[in-house]
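>>> turn this into a model:
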Amino acid sequence: MGVFSRISDIINSNINAILDRAQDPEKIIRLIIQEMEDTLVEVRSAAVRTIAEQKELDRKIATVARDVEEWQTKAEFALVKGREDLAKGALQVKSKLQHELDGLKTRHEQIEAGLVKQGEDVAALQQKLADAKAREATMIARHKTATNRLKLRSSTYDGRVGDAFARFEQIERALDELEGKVDIYDMAKPKGVAEELAELQADHQVERELAALKAKLAGTGETR
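Below you'll find the model as predicted:
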């Protein structure tokens, strides 16, 4: 892939989308930054070569332009001296040089346009590189935090938690058995004097109420 194809891909790329698809964001963002830095070096080197070519072309254009003027002067001189044939020959040489000069100027315009584009590419790539570097620390921190949280969750929800809950259940069952033993003991223990007297008084009251009820029914003739 050529340098200009790569820089186009980088400038048009969405760093967030790349990172979202990455399994190792730290590695991916470092590779992106390395690719950008390498491409930036290549683009700058290409720009240096283009500038050198432009300067060489400037010198050549100046030289050919002087030649065109010289042959124009020679054609005029020959015509003044009555040598129309020489004047015609000089104009023919001038025409060839002018054609060459026109081609050189066209090439010069193309180089200038290329330099403008290279400058725009460098600026855009530098912006992308700055953005990637600014995101690097944040993305690495987020990745490490998420990884640590995942490890913590994994260790929290492993078999040890199940064992802990099982031990709690054993303790609860033991407490249930202990409470049951206390209840049985309360049910089986002999009654005290106070309890027996209370029951005797309750029975006596019931007997009195029953006798009163019978007497009442006998007075009304409803007894059988």
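
>>> CA atoms for contacts and neighbours, from now on please.
Will do.

>>> where do the helices sit along this protein?
Ranges of helices in the chain, per DSSP state H, are 3-12, 15-21, 25-80, 84-156, 159-188, 193-219.

>>> burial measure for residue 84, as a count.
15 (other CA atoms under 10 Å).

>>> identify the residues contacting it.
Taking CA atoms under 8 Å, 6 or more residues apart in numbering, we find residue 84 in contact with residue 78.

>>> how close does it get to residue 77?
10 Å (CA to CA, to the nearest Å).

>>> likewise for residue 164?
113 Å.

>>> more neighbours: these two, which one.
residue 77 (16 against 11).

>>> the nearest residue to the more buried one once chain neighbours are set aside: neighbouring residues, count only.
Excluding the flanking residues, the one nearest residue 77 by CA to CA, 6 or more residues apart in numbering is residue 87, at 7.6 Å. For residue 87, the neighbour count with other CA under 10 Å is 21.

>>> and what of residue 188?
Neighbour number of residue 188 under other CA under 10 Å is 8.

>>> I'd say residue 129 and residue 34 touch.
No - with contact defined as CA atoms under 8 Å, residue 129 does not count as touching residue 34 (9.3 Å).

>>> here's the other one to compare against:
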Amino acid sequence: MGILSRTSYVIRSKINSVLNRAEDPTETLDYSYEQMRDQLQEVKRGIADLTTQKKRLEMQKKRLEENVEKHNEQARTAVQQDREDLARRALEKKKTKMNQIEDLERQISELQSQQDSLIDQKDELQNRIEEFRTKKETMKARHEAAKASSTVSEAMTATGEEFEDVGRAIERAEEQTEDMEARAAALDELQDSGAFEDVMSDQDQIDRELEELSTDSGVEAELETLKSEMGGGAEPEPEPEPESVDEDDLEEIETDVDNAEIDSELEELQEEENS
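Take a look at the predicted model:
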């Protein structure tokens, strides 16, 4: 196969593919049906024209037959009047008209045969058109049903392009919703655990704990006040007299105090490192 032949073949195949995609079977069937109806109308017009021509010949034949009868009368009258020459002329005209009548009868017979043939063709074509119309409507109904079924199948399986886009949109929405729910749950958990410090406050964890202790101390002091008021005029217990302390004991107390302060400061440093 040469280059030009291959190129022509490829072009024809491409055009055929485009036409197949653009073709609507229902429109093609309707167009074919209209073409067949046009052919039927052409056959009917041909039959009408043929019948008209045959009628004209029949009318001409009738006139010739009337002339033949007229020439017969003329020949009889001429014989009765001893005018043989006139009778001969009348008979000659009669013979001519008879020959024309025979020719017309032959033409009329041929036209009748053609008319009968065209009528048979018309009847056959009309039957084929009716059959095609029935098949056409059936095929159109099947095509529409198949098209509807395909659309429903695409909708159910989400294989269509639009349904795929909708499915992807739903998936993205679900993913974003799950992310926001997880983030909200994490923030709630961190907030409950106290991991987040109030950005509007200058207090740190130690300040908040000291504030809580101060609050607890205030509550205890108020509770003691209420107890004293409820106890009436009860005499307060005498304060114990301070015991005398030796110098050696005083040094031990100072040593203990120093160690307690060191331990307290160390614990504060450890808390600051951990916080």
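
>>> one step back: ok, residue 129 and residue 34 of structure 1, which is more surrounded?
Shown here are residue 129 of structure 1 and residue 34; by other CA under 10 Å, residue 129 has more neighbours (21 against 13).

>>> contacts only, for that one.
With contact set as CA under 8 Å, 6+ apart, residue 129 of structure 1 has these partners: 33, 36, 37.

>>> measure it to residue 31 of structure 1 for me?
Distance from residue 129 of structure 1 to residue 31 of structure 1, by CA to CA: 12 Å.

>>> can you pull the residues that touch both of the two?
Where contact means CA under 8 Å, 6+ apart, no residue is in contact with each of residue 129 of structure 1 and residue 31.

>>> ok, now which ones touch the spatially closest residue to residue 126 of structure 2 that is not a sequence neighbour?
Using CA to CA, 6+ apart and skipping residues adjacent in sequence, the residue nearest residue 126 of structure 2 is residue 40, 6.8 Å away. For residue 40 of structure 2, the contact set (CA under 8 Å, 6+ apart) comprises 122, 125, 126.

>>> stretch 31-46 of structure 1 against structure 2, how far on average?
Mean deviation of stretch 31-46 of structure 1 relative to structure 2 after superposition (mean CA distance after the TM-score superposition for structure 1): 1.6 Å.

>>> equivalent range in structure 2 for that stretch?
Taken onto structure 2 by TM-score structural alignment, stretch 31-46 of structure 1 occupies residues 31-46 there.

>>> kindly report the same for stretch 176-183 of structure 1.
Under TM-score structural alignment, stretch 176-183 of structure 1 corresponds to no residues of structure 2.

>>> for that stretch, buried residues please.
Using 16 or more other CA atoms under 10 Å as the test for burial, stretch 176-183 of structure 1 gives no buried residues.

>>> same thing with stretch 22-39 of structure 2?
26, 29, 32, 33, 36, 37, 39.

>>> contact partners for the second one?
Residues counted as contacts of residue 29 of structure 2 (CA under 8 Å, 6+ apart) are residue 136.

>>> do the same with the fifth one
Remark: with contacts taken as CA under 8 Å, 6+ apart, residue 36 of structure 2 is in contact with residue 129.

>>> compare the contacts of residue 129 of structure 1 with structure 2 and list the overlap.
Retained in structure 2: 33, 36, 37, out of the contacts of residue 129 of structure 1 (criterion both residues aligned by TM-score structural alignment, their matches' CA atoms under 8 Å).

>>> nearest to residue 45 of structure 1, of those?
Taking CA to CA as the measure, residue 45 of structure 1 lies nearest residue 37 of those, at 12.3 Å.

>>> skip the chain neighbours and tell me the closest residue to that closest one.
Spatial nearest neighbour of residue 37 of structure 1, excluding adjacent residues (CA to CA, 6+ apart): residue 129 at 7.4 Å.

>>> separation between that neighbour and residue 143 of structure 1?
Distance of residue 129 of structure 1 to residue 143 of structure 1, given as CA to CA: 20 Å.

>>> now swap in residue 74 of structure 1 and tell me
Residue 74 of structure 1 is 78 Å from residue 143 of structure 1, by CA to CA.

>>> what about the two, which has more around it?
Per other CA under 10 Å, whichever of residue 74 of structure 1 and residue 143 has more neighbours is residue 74, with 18 against 15.

>>> list the contacts of that one.
So residue 74 of structure 1 contacts 87, 90 (CA under 8 Å, 6+ apart).

>>> ok, now with 10 Å
68, 80, 86, 87, 89, 90, 91, 94 (CA atoms under 10 Å, 6 or more residues apart in numbering).

>>> which among those end up buried?
68, 86, 87, 90, 91, 94.

>>> if I pick the closest residue to residue 140 of structure 1 other than its chain neighbours, what's in contact with it?
The shortest distance from residue 140 of structure 1 to any non-neighbouring residue, by CA to CA, 6+ apart, is to residue 26 (5.4 Å). Taking CA under 10 Å, 6+ apart as the criterion, residue 26 of structure 1 is in contact with 19, 136, 137, 139, 140, 141, 142, 143, 144.

>>> residue 126 of structure 1: neighbouring residues, count only.
For residue 126 of structure 1, using other CA under 10 Å, the count is 16.

>>> still on that earlier bit, return the closest of the contacts of residue 74 of structure 1 with respect to residue 62 of structure 1.
residue 68 (10.0 Å).

>>> the closest one is in contact with residue 102, isn't it?
No - shown here, residue 68 of structure 1 and residue 102 do not form a contact pair, counting by CA atoms under 10 Å, at 11.2 Å.

>>> who touches both of those two?
Joint contacts of residue 68 of structure 1 and residue 102 (CA under 10 Å, 6+ apart) are residue 96.

>>> gap between stretch 80-87 of structure 2 and the chain center?
Counting by CA atoms, centre = their mean, to the nearest Å, stretch 80-87 of structure 2 is centred 98 Å from the centre of its parent chain.

>>> and for stretch 89-100 of structure 1?
How far stretch 89-100 of structure 1 lies from its chain's middle: 63 Å, per CA atoms, centre = their mean.

>>> not counting its own residues, what contacts that stretch?
61, 64-78, 84-86, 88, 101-106.
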